[in-house]
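J.: prediction below, plus the sequence it came from.
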Amino acid sequence: MRILYLHQHFSTPAGATGTRSHAMARALAARGHAVTLACGRYDGAASGLSGPFRRGRREGAVDGFRVVEYAIACGNAQPLPARARAFLRFAARAAGLALAEPWDLVIASSTPPSVALPALAARRLRGIPFVFEIRDPWPELPRALGVGGPALWWGLDRLADAACRGAAAVVALSEGMAATARAHGAAEVAVLPNGCDLDLFGPRAVPWRPAGLPEGHALAIYAGAHGPANGLGVLLHAALLLQAEAAPVTLLLVGAGAEKPDLVRRARDWGLGNLRFLDPLPKPRLAGLLAGAEIGLQCLAPVPAFAELTAPNKLMDYLAAGLPVVANMGGAAARLLAGEGGPPCGLATPPGDAAALAAAIAALAGAPARRAAMGAAARRLAERRFDRRALAARFCEVAEGAARRGTAPGRVALA
């Protein structure tokens, strides 16, 4: 089967961003499918290609599948208008590719939601079935954050309606996202959460720590985007409280984004000696850093919609690394950390509550035995529920079923 996989933000594990589409494309190729993955140039990503661009495009083989990369820069630090232009430019180039070759299936992975446009064009003009993967629900999250306005949200609603109704199958990363897909008209939805790379993260990783950490301090790491949706200001306030209490913990924020310069300035102005920053790290390097840490930090802005609509990739990395997690959110993440009937693997605090967040971090920093128990529970949970290999196999089944029965969009019975 010839599959076109569209993911503008694709990265191999050599990059510093999510690798879900790499794992899924590799799994599809291992089952004998001819996979072409089309992407742009996303900040922190590594496409696996190194040759020159010709007419804004380069391509080559990566881990058993073909990668087509367009010279369209995009990143969280860009202003929204620049990112919107990058989204539409990629959609236009990907539409040309979708219509140029005899595909059996298109997989469109959002975010951004504009990736659905080439899939819809291929469906309408060539009769090619497609799978729509919702990694971030649009426009639900922009609307909740107040980003954009009614006209933009209306347009995104219509695009989500068309994508969900036209797809032979919809893949959602959480039950909350699945509910939004059904609200947009999807008849058949498979929930396949973010997975854990159990080989890269965990006991095999060689641990390391940044130089100059205070002796005896626990290391608590946030590794991810530094943007408005992440609400990292609350971590600065928590660090201020922890410093006032002389808590034996250092917070390390790893990543990049539009908010990072301001966060660095505020940390300096506040004299936060217990908080540091690092640039994004390639996944293998991050795995070693997490292996050398004591606590994983999950942080989001205090937006009620985040409770059920998000599926943070960084949380999967913490679990795979066997780290106890402190999260400032309720909903699905809080239930997960509470153990959902099993032993807890972390602590959840109310969104936006810096004092509660600081107290939870301090509680784990001063309790090595408790950290060890929660960390072991985190790794077992990763192995039992979030093994990426098992999730990739299920993803392949959904894609194959969509291709077989995709002639009736919205009426596909998933295997």
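T.: Received the coordinates, thanks. Residues are numbered from 1 along each chain as shown.
J.: make it CA atoms for all contacts and neighbour counts henceforth
T.: Will do.
J.: now the longest helix seen in the chain: how far from the chain's centre is it?
T.: With DSSP state H setting the assignment, residue counts place helix 80-100 as the longest helix in the chain. Its chain's C-alpha centre and that of helix 80-100 lie 21 Å apart, by C-alpha atoms, centre = their mean, to the nearest Å.
J.: elements contacting it?
T.: strand 34-42, strand 65-74, helix 116-126 (3 or more C-alpha pairs under 8 Å, 6 or more residues apart in numbering; DSSP states H and E).
J.: same thing but 7 Å
T.: With contacts taken as 3 or more C-alpha pairs under 7 Å, 6 or more residues apart in numbering; DSSP states H and E, helix 80-100 sits against strand 65-74, helix 116-126.
J.: between it and helix 116-126, how many degrees?
T.: Using axes from the mean of the first three to the mean of the last three C-alpha atoms, to 10 degrees, one finds that helix 80-100 and helix 116-126 are set 30 degrees apart in direction.
J.: neighbours around residue 396, how many?
T.: 18 (other C-alpha atoms under 10 Å).
J.: skipping adjacent residues, who's closest to it in space?
T.: Closest residue in space to residue 396, ignoring its immediate chain neighbours: residue 28 at 5.9 Å, by C-alpha to C-alpha, 6 or more residues apart in numbering.
J.: so what's the residue count around the one you found?
T.: Residue 28: 24 surrounding residues under other C-alpha under 10 Å.
J.: shouldn't it be in contact with residue 397?
T.: No: Residue 28 lies out of contact with residue 397 (C-alpha atoms under 7 Å); the separation is 9.3 Å.
J.: thinking again about what came up before, just put the helices and strands packed on helix 80-100 in CSV and tack on mean neighbour count and distance to residue 221.
T.: What follows is the helices and strands packed on helix 80-100, written out as CSV (neighbours: other C-alpha atoms under 10 Å; distance: least, C-alpha to C-alpha, whole Å):
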stretch, mean neighbour count, distance to residue 221
strand 65-74, 20, 26
helix 116-126, 20, 35
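J.: could you dump these into CSV and include distance to residue 253?
T.: Output for the helices and strands packed on helix 80-100, formatted as CSV (distance: least, C-alpha to C-alpha, whole Å):
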stretch, distance to residue 253
strand 65-74, 22
helix 116-126, 33
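J.: this is the other structure I want to compare:
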Amino acid sequence: MKILLLFHHLRYPDDSGGQRSREVAEALSAKGHEVVAFVPNVDPLTAKREFSGLGALWKRCGRGTAYEEFRYWVPGTARKGIFGRFIYGMAASAVAMLFATVRRNDFDWVAVCSHPLPISFSAFPCVLFGNARLLVEIRDVPADVAVERGLIKRDGFVYGFYKRVERFLVRRADHVIAYTFGMAQYVGLGGESSREFSVIPIGVDRRYKETRRMKGFGGIVRVCFFGTLGKVLDLSSVLLAFKELQSYGVPAQFDIYGSGENESFLREEAAKMGLPVNFCGAVPRSKVTQLCSSYDFAVYPVCGGPALSASLGNKFFDYLAARVPMIVVGSDSEAGRIVREYKVGFSVDSSQALASQLAQYYQNGEEGDALVDTGDNFERILLEFDKEKLLSRWCSVVEDRCE
């Protein structure tokens, strides 16, 4: 089959951020399908550009890949304020729609993400005027998270308009893949809906075999966080926990890997409270697992509301690959449920509870690892969320529906 991927990014292992787009392209190509990836030339996370100028609207590129990769030029970035995001989305949509129109009869499937919506709708020339089927992947639910973070109002025009357009896209799709069941519910699937959909999480790369180094860091409890320092994942409760941990007399260290618009605020808060926090900057995705494996715990904050709690992001699976016990801030979340079910960490709902758990871990000395009874549990969860198996299921979605 011939498949067009109109995703909003495509990253390689030495880039920062999620790799799902490239992994899907590689998995489909490995199955013998002809894959074309048509993506913007600027990464929405890092603002890194593959090429500059208007010498061509799009260029064939790629790093020795088994699929065709085109990068198209867009102005602005997806993270430079509302105006910058608007320009980015509209320009990307126009160019992607032009490409889809020119090659409207070339594909059997067109795959898009549900966000950003302008790029998603650029698939319609192939769907309406060609013979392609539409697959929509739900990777996040930004409008609902924005409401929970107080950025927009649920009863406002922006939210209402966004959700109507989003649900139209989902209804028009021939199939929908969501990272979690909770995310699918936010776009009107599940429950009373009879629409068929698939839940296929990001998954864990089980090729990483290095054994996690256990305790023995000079009597210091070391905790890490990897991710974007933006408005979505809130580290405030973690900082408060480290402040409270000082009253227990527990030596601790919190290393934050990442960058973003909220970084300066977090630096000021940490300095104001006199906390042992190191801001280590963003690192390539290929180094995350190795770095993470040297810590006692990795923190995954998903408190703030049901939409955010429904997510299972890249870092959740990076932590699992590193086999490091996880602290999920937000017990009533998909991540919290999984961590408790497989006993690979613990979940909390407050800074006080987090500080208490870390203090207990430290005070139990060499027996502290009993608090997170990992044992063979990591092997069980790694097998359940094996990325190779999940990507094979992703490929089966399009293959089974063309028989």
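T.: Yep, it's here. Please read these numbers as outputs of a predicted model, since none were measured by experiment.
J.: TM value for the aligned chains?
T.: TM-score of the superposed chains, computed with TM-score structural alignment, normalised by the length of structure 2, equals 0.87; 390 aligned residues with a C-alpha RMSD of 2.8 Å.
J.: about what we covered before: mind checking the SS state of the residue nearest to residue 396 of structure 1?
T.: helix (DSSP: H, G, I helix; E, B strand; the rest coil).
J.: so which of the helices and strands packed on helix 80-100 of structure 1 is nearest residue 3 of structure 1?
T.: Nearest to residue 3 of structure 1, of all these, is strand 65-74, at 10.1 Å by C-alpha to C-alpha.
J.: for the closest one, give me every contacting residue.
T.: Applying C-alpha atoms under 7 Å, 6 or more residues apart in numbering, the set of residues contacting strand 65-74 of structure 1 from outside is 26, 29, 34-43, 56-61, 83, 86, 90.
J.: show me where structure 1 has its strands.
T.: Taking DSSP state E, the strands of structure 1 run over residues 2-6, 34-42, 57-62, 65-74, 105-110, 130-134, 169-172, 189-191, 218-223, 249-254, 275-278, 295-298, 325-327, 346-348.
J.: can you redo those strands as a markdown table, where the extra columns are distance to residue 151 of structure 1?
T.: Formatted as a markdown table, these follow (distance: least, C-alpha to C-alpha, whole Å):
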| stretch | distance to residue 151 of structure 1 |
| --- | --- |
| strand 2-6 | 26 |
| strand 34-42 | 27 |
| strand 57-62 | 33 |
| strand 65-74 | 23 |
| strand 105-110 | 20 |
| strand 130-134 | 22 |
| strand 169-172 | 25 |
| strand 189-191 | 28 |
| strand 218-223 | 34 |
| strand 249-254 | 35 |
| strand 275-278 | 38 |
| strand 295-298 | 32 |
| strand 325-327 | 34 |
| strand 346-348 | 36 |
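J.: and stretch 204-215 of structure 2, which residues are buried?
T.: Of the residues in stretch 204-215 of structure 2, those with enough neighbours to count as buried (16 or more other C-alpha atoms under 10 Å) are 204, 205, 206, 212, 215.
J.: name the nearest residue to the fourth one, sequence neighbours excluded.
T.: It refers to residue 212 of structure 2. With C-alpha to C-alpha, 6+ apart as the criterion, residue 212 of structure 2 has its nearest non-adjacent residue at 5.0 Å, and that residue is residue 293.
J.: what about that neighbour, how many neighbours?
T.: Neighbourhood size, residue 293 of structure 2 [other C-alpha under 10 Å]: 24.
J.: check the gap between the residue nearest the centre of structure 2 and residue 227 of structure 2 for me.
T.: The residue lying closest to the centre of structure 2 (C-alpha atoms, centre = their mean) is residue 313, at 3.6 Å. Using C-alpha to C-alpha, to the nearest Å, one gets 9 Å for the distance from residue 313 of structure 2 to residue 227 of structure 2.
J.: likewise residue 253 of structure 2?
T.: 17 Å.
J.: who's more crowded, the two?
T.: More crowded of residue 253 of structure 2 and residue 227, by other C-alpha under 10 Å: residue 227, with 22 against 17.
J.: returning to that earlier point: among the strands of structure 1, which is nearest residue 268 of structure 1?
T.: strand 275-278 (9.4 Å).
J.: read off where the closest one ends up in structure 2.
T.: Taken onto structure 2 by TM-score structural alignment, strand 275-278 of structure 1 occupies residues 277-280 there.
J.: what residues of that stretch count as buried?
T.: Using 16+ other C-alpha under 10 Å as the test for burial, stretch 277-280 of structure 2 gives residue 277.
J.: same check, this time on stretch 356-367 of structure 1
T.: By neighbour count, with 16+ other C-alpha under 10 Å as the criterion, the buried positions of stretch 356-367 of structure 1 are 356, 357, 358, 359, 360, 361, 362, 364, 365.
J.: check stretch 151-170 of structure 1 too.
T.: Neighbour counts over stretch 151-170 of structure 1 (16+ other C-alpha under 10 Å) mark 153, 156-157, 159-170 as buried.
J.: got a list of contacts for it?
T.: Contacts with stretch 151-170 of structure 1, where a contact means C-alpha under 7 Å, 6+ apart, come from 116, 120, 129-133, 138-139, 143, 181, 184-186, 188-190, 402, 406, 409-410, 412.
J.: measure the equivalent of residue 122 of structure 1 over in structure 2 to residue 364 of structure 2 for me?
T.: Matched to structure 2 by TM-score structural alignment, residue 122 of structure 1 sits across from residue 126. Relative to residue 364 of structure 2, residue 126 of structure 2 is positioned 61 Å away (criterion: C-alpha to C-alpha).
J.: which among the contacts of stretch 151-170 of structure 1 end up buried?
T.: Of these, these count as buried by 16+ other C-alpha under 10 Å: 116, 120, 129-133, 138-139, 181, 184-186, 188-190, 402, 406, 409-410, 412.
J.: the helices in the stretch 301-415 of structure 1, which residues?
T.: Per DSSP state H, counting those that start in this stretch, the stretch 301-415 of structure 1 carries helices over the ranges 306-309, 313-320, 331-338, 354-365, 368-385, 388-404.
J.: residue 303 of structure 1: what's it in contact with?
T.: So, once contact is read as C-alpha under 7 Å, 6+ apart, residue 303 of structure 1 ends up touching residue 144.
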